[in-house]
Every structure is written in C-alpha cells, then in structure tokens.
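J.: Sequence unavailable; structure follows:
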C-alpha cells in the first residue's frame, strides 16, 4: 500500500495534465500520471494537423476577450503563465519555437511529436510515475475531501487529484467525457456540451460543385436576431456536403448551440472581402465590356460564380446592363450576402474541442481547485472555456495546468 500513496494524481496526459504533473514534481511532490491510452498526449499529437500551434502573441487582455464572456476567468492563470512564459518553459525543456507570421507560435519542427517527447522526457527527469493503459474509473472522496482514484485493478491515494481529461472532441483518440462524469458524481454542474471546431453540413447542395476552391477572408454571420453581433472572418472551403476551413472551425462553436435549439441555422456569407452592394456596382461598371462570368470571376472562383448565377437565373454570357432589373438586384444581393443553411455537423468524433464543461462558478480561478471538493482540481478543456483557432485552447491548457500543478497543499 505504501507505494500507492502520492501527493498528487493527475488524470489525463494532454498539455494541461503533463505540465501540471511537471510543475508539482518540480516542487518536490510525489506525482502519479494516469493515461488510459498506450501513449502520452494522443490529442496533443493531432493539434493543428500535427503542426502544433502552441499559442499566440496577443496581450492577456485581448486573449481573454477572444473567449467571450467566460474569458475573465483566465486572468490569474494567464498572469502567471502567458505566451512568453510558455515559450520560456518549452525552451527550458529543449523545444525551440518561432513565430513565422508574427502571431502564431510553433515549435521550429512544426511537429507536435517534438512537444510530446520533450514533455515526456521532463516527466521522467522529474521522477513522475507514469501509468499508460490505466483508466481511472472513479474518484475516491470522503467528507467532501479527495482521497484518491480507483482503476479496474488498483486504488491509488493522494490528497490532491487533477482532472485533465479533456472534453469529448476527437473521440477516436480516446476522449469519452470521463472528466465530466467524475465532476458530476461529486456534485459539480456540467453545462450543456456541444462539439466545436468542426466542419458543417448545409441544406444547399450547390456547395459540392465548388469544393476545389478556397475563399479568402470570407465573412460569416448567423442570420438570427439572437446572434446579430456574432461574425467570423477567415478562409472558407466548400466540401461535398457543406463548408469547412479556418473560419468555419472558429465559428462552429457559436453555431452548434443554435443548431441544437432550432434544428437548422441560417447563415449569410460575404465571399467578396466585405464589399457592399455599392462596391459591387462600381466593380461591374469599371468593366462594361465584360460579360457577367468574366466580370465576377475577378471577384470569386469561376465555380462559385456559376452557382450563384444559377441561383438567381442570371445568364453568364450576358453583360450586366442587359440583365433584367430584378435579376441584377438579386445577383448583387447574393454576392454580398450568400445564404446557406446549416442542418448538421460531423459530430464529436471529428470535433477538435468541446464547448461547455464543468461550470466555472464552482472552480477557484486563482488555483483551479474545486469550491465543492477539497483537493480536487480541474484544468484544460474539461472546464467551460473554449476559444477559436490560433493557439488559444492550447495556451489555456498549459496556463491552467501550470496553476493547478502548484496545489494548495
């Protein structure tokens, strides 16, 4: 029984779990890290398509703003461990980083395996006991105080347990929502869970004819009164069944809750870099000799032009001035605001993150410790905080894991 007593048990080997174990071990704590997969960092390996966009160079204030109303919760964690601290920490364990576009931070290798190997080596250097293929089935708790964890074959004991299990995203990599179950079993509230950062399926079938084209700086809005202030800008990619691309991955976290509520979500998309109707008229007038197809292909890929013209019965071979007045008006309007209707998504299996989680009201932002159970901590995606693409969620995982690893005891 003696060898099963620890100062800290960490459940999960993502960014949050591994850094929390390292921080605690550096402070002299005896740490056990439990991972249900046979290798550490399975989801971290897939981050950013394997290129591992670690963080970005935004100020803490602006960084928090990108997370919406819950962003302020991050203040203490970011003040203690911002992007510069993360770069320094990684450099300390042998990972060189760079900022090729002046904003996003990557390992120089652009390979997530570099990060995982360095963290794994540091766990070993700090004498953290790592148990792969070890699924925690329950938490041991007495009198609202954590005592340890149960697995199928053993009980392990510690006065501190960190739940760093992630969410439901990338279920093929082992995500199963265990952390939510652990929290709920001990009295924590779990907010509604939605898949986020994932491709979307549309009612409109014409998108399949445009799947070879990428639209730069597309602007997406949700055409609902309750969402009038929500929009996203970025590259849009059509698929055989809908839309994807960075702008869709970012904005899907706003769309999926509405989809759950209404069954379908109307979108308006500006694919012409924010041009308004007057801008479109001016553009057309500067090319009076060109037919519709040629003049609009200066703004959009030809496949998209053809589909939009079909939608409003505009003859591609005609010049703009020769079109029926109503058709001219419809054509300009659909160029400025192309309607699409989201009717489904690809599910948690292909969702990069989860929107929702353990409610933040029940977690101390200065320590990441539960306000309900003494010695229980949360960090990373298991909490009700999610951000857009661009290193936001990984920075939050590292920052919250760092803070949780400092422990109160």
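T.: That came through, no problem. Computed from a predicted structure; not experimentally measured.

J.: going forward, measure contacts and count neighbours with C-alpha atoms only.
T.: Will do.

J.: Mind checking which residue lies nearest the centre of this structure?
T.: Nearest to the mean C-alpha position of the chain, by Cα atoms, centre = their mean, lies residue 353 at 4.5 Å.

J.: Are we agreed that residue 156 is in a strand?
T.: Yes - the assignment for residue 156 by DSSP: H, G, I helix; E, B strand; the rest coil puts it in a strand.

J.: Can you report how many residues lie near it?
T.: 21 (other Cα atoms under 10 Å).

J.: Below is an additional structure, to be compared with the one above:
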C-alpha cells in the first residue's frame, strides 16, 4: 500500500503528481484505491509490530518530504550485563551462510524466519506480508543493511534465554527504591518508586521511566548503567551502623551459635531485603564474604558488614541492551513537529495532510500520558481535517 498526492508536491520532494486537485490517492494492499481531499496519518510508530504498527505511516510521511527524527524504542525493558545469554543465543542461531536468526522467531506471532527473511531481520528490520520495512528508517539512498550479527549493545529480544544470574532475579519486585541512570559514568536522571525484574530485564514504573534516555544513549554508543539504592531513606553512615547492630543481635542469639558464618549472613540479609532477592544480591557482591586461610585445614569466613551497607546503597547494573520494538510500549521519534502546524496538526508541506499520535515526534512518561497524547492529537487532527 501507499499514498500518492494528486497535486504538485513540495519542491525537492520525490512524490509524484497526478493533477492539481489537492487530493490523495490511497493504494491498499489488495489493489483497491481510495481518493480523498483530507488525510490523517494515524498509523502509530514501530512498537508492537504484531498489531500492525510497522512504521508504514512514517515512510509515507518521509516520501512526501517530511523530516523523520531518529526512532528508538521507549518505555521498554533494560537488560543488565550478564542477565541474558545473548552472545551464545545469536551464535547458535547463525547458519552456515552467515545469516543469523535462521531458526529464530521474535514475539511477533510468526513462525521460524525463512532464509530470505533472515538478512533483513539481522539488519534490524520487520518482515511483513507486504515486504520489508526498516525498524530504524535508514538515511535516504541507503538500504536497511547487510546480514550482520545484531548489535548486542542495543536490541536484545525477550526470547533470548536468561543466564543463571538472570533466573535468580527474574520475578523479583522491589518497592520504594531509588534508581539513578548513569551515562558515561555521570548521573543523567534519578527516579524513586518500584521496579520489576522480568524475562525481559528491568521494567516497572521507574524502569520504564528511565528507559528513554537509556536507550537513546545505548543507540548512540554510550556506556549506560543503573545504580540501585535499596535503602534510600537512610544515609550510608546510618545504614552501616544499622547493619552492625543487626549483626550483633544475630551474634547474641543462642540459636545462631551453631550456624556457619554464611548462614548467619543470610539471616542478616533477610532482615534488610526480600528473601527472594538474596541469591542474586550475594552473587553480584562476592566481596561481602571473605575467606581467610589460616592453615592447610583451617579457613575463617568473614562477613564484611561495611561492604553489605555499600552494596545496599549502590548496587550497580551495567546495561548491555534493551528489549526492542516487539515489546516496547511506545516509539520515540517520528514526524518532526517543525513540519506541522501546532493548532491543527496539518502538514506545513502538504495541504490537507494531518498527523496524530505516535506518528509525530512526541512522547511522554509512563502513567497514561501517551494515551492522553494519542486521544488529544487524534481529536485535534480529526476536528481540523473535517473543518472544510
């Protein structure tokens, strides 16, 4: 399908012209056509392509001379390093000809990809019955790219299996924590609230909130990390005192006298965090347990209380990538707002053409704001398009 303007296009536009009647001809996939004098592109972005939002409207807009700002997934899961076995997964999916994902199907409701599809998907493309549309619209005059292994610093699909560390974290939900987004080692954003560890990675309200800046930084090649503060209400000094007091209580408890040091440490951590978080916390922070070898058969185990307090206040996750279009809630980027009239959402370049929703370069935080944007812009575009 596609759109043909039936009027002289803007100077420099590649769109064809059939007459000077200020009308549009809509070409459907089944060969049918429709002609109209007003047109609204409300096709959404690239998120959840299984629902049909595969970026067609953005390509139509660009073919009519509009600027499309860089597109990337937003409100999506962030994948910590070591959370998913991405490298082995894609290596196993690479076939003899050098294409990848030969037997791999993402969350798009399709069966195994054919060999002719694999090179397009490897280049970052969605394959639909109507052909191939790039997930990141390439610059004018370029193709979607050749068959290469996906950039693991960016898109890591939910289908990629969890590592042992990921399995320990998956399913854990944390409330009232503070998370700081670090880009190139510098704090870029900070949020307080709840996060979830899922099969995709770090999600939940503040995980999604931080994902926009995080994904944009990853796409641009920057180093991204999250710092998790499990005890935001107390300072490191006060928390260290609290940890030492709890350890003294455990030490005085007669029931703990026969327990090994590692078991007593687990009891201590159970007083400081949800029990289900302990296996991942101890795996991520081996420094909290120190082994002191005193002789051939004599080893002393030390629990580093100061290290526990520091880890509770600053649990670092280096971010390796993000879940892509198949499960991203929204698309960041779109038709440049410089190309539309704010009060009517009509194109400044093509009279009678309006845009609304995620087709435009507007997006917001999680919490219903993107739905509100869709409703408001849809109403505004429809009201003005119908005003003849």
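T.: Structure's in. What do you need? These figures come from a predicted structure and were not determined experimentally.

J.: just to revisit the earlier point, contact partners for the residue nearest to the centre of structure 1?
T.: Applying Cα atoms under 8 Å, 6 or more residues apart in numbering to residue 353 of structure 1 gives the contacts 167, 168, 169, 170, 195, 196, 197, 381, 386.

J.: Start from the N-terminal end of the stretch 251-400 of structure 1 and give the helices.
T.: 277-285, 292-296, 302-311, 325-336, 392-404 (DSSP state H, counting those that start in this stretch).

J.: Identify the farthest-apart pair in the contacts of residue 353 of structure 1.
T.: Farthest apart among those by Cα to Cα are 170 and 386. That separation is 14.9 Å.

J.: Report all helices and strands that the helix or strand encompassing residue 62 of structure 1 contacts.
T.: Per DSSP states H and E, residue 62 of structure 1 falls inside helix 60-65. Counting contacts by 3 or more Cα pairs under 8 Å, 6 or more residues apart in numbering; DSSP states H and E, helix 60-65 of structure 1 is packed against helix 75-80.

J.: What sits closest to residue 299 of structure 1 if chain neighbours are left out?
T.: Nearest non-adjacent residue to residue 299 of structure 1, counting by Cα to Cα, 6 or more residues apart in numbering: residue 272, 6.2 Å away.

J.: looking at the helices of the stretch 251-400 of structure 1, which is closest to residue 32 of structure 1?
T.: Among those, if distance is taken as Cα to Cα, the winner is helix 392-404, at 14.6 Å.

J.: Could you measure from residue 44 of structure 1 over to residue 333 of structure 1?
T.: Plainly put, residue 44 of structure 1 is 43 Å away from residue 333 of structure 1 if you go by Cα to Cα, to the nearest Å.

J.: Pull the distance from stretch 229-243 of structure 2 to the chain's centre.
T.: 31 Å (Cα atoms, centre = their mean, to the nearest Å).

J.: So which bits of it are buried?
T.: The neighbour-count criterion (16 or more other Cα atoms under 10 Å) identifies 229, 230, 231, 232, 236, 239, 240, 242, 243 as the buried residues of stretch 229-243 of structure 2.

J.: Need the contact partners of that stretch.
T.: The contact list for stretch 229-243 of structure 2 (Cα under 8 Å, 6+ apart) reads 176-179, 268, 273, 305-306, 308-310, 312-315.
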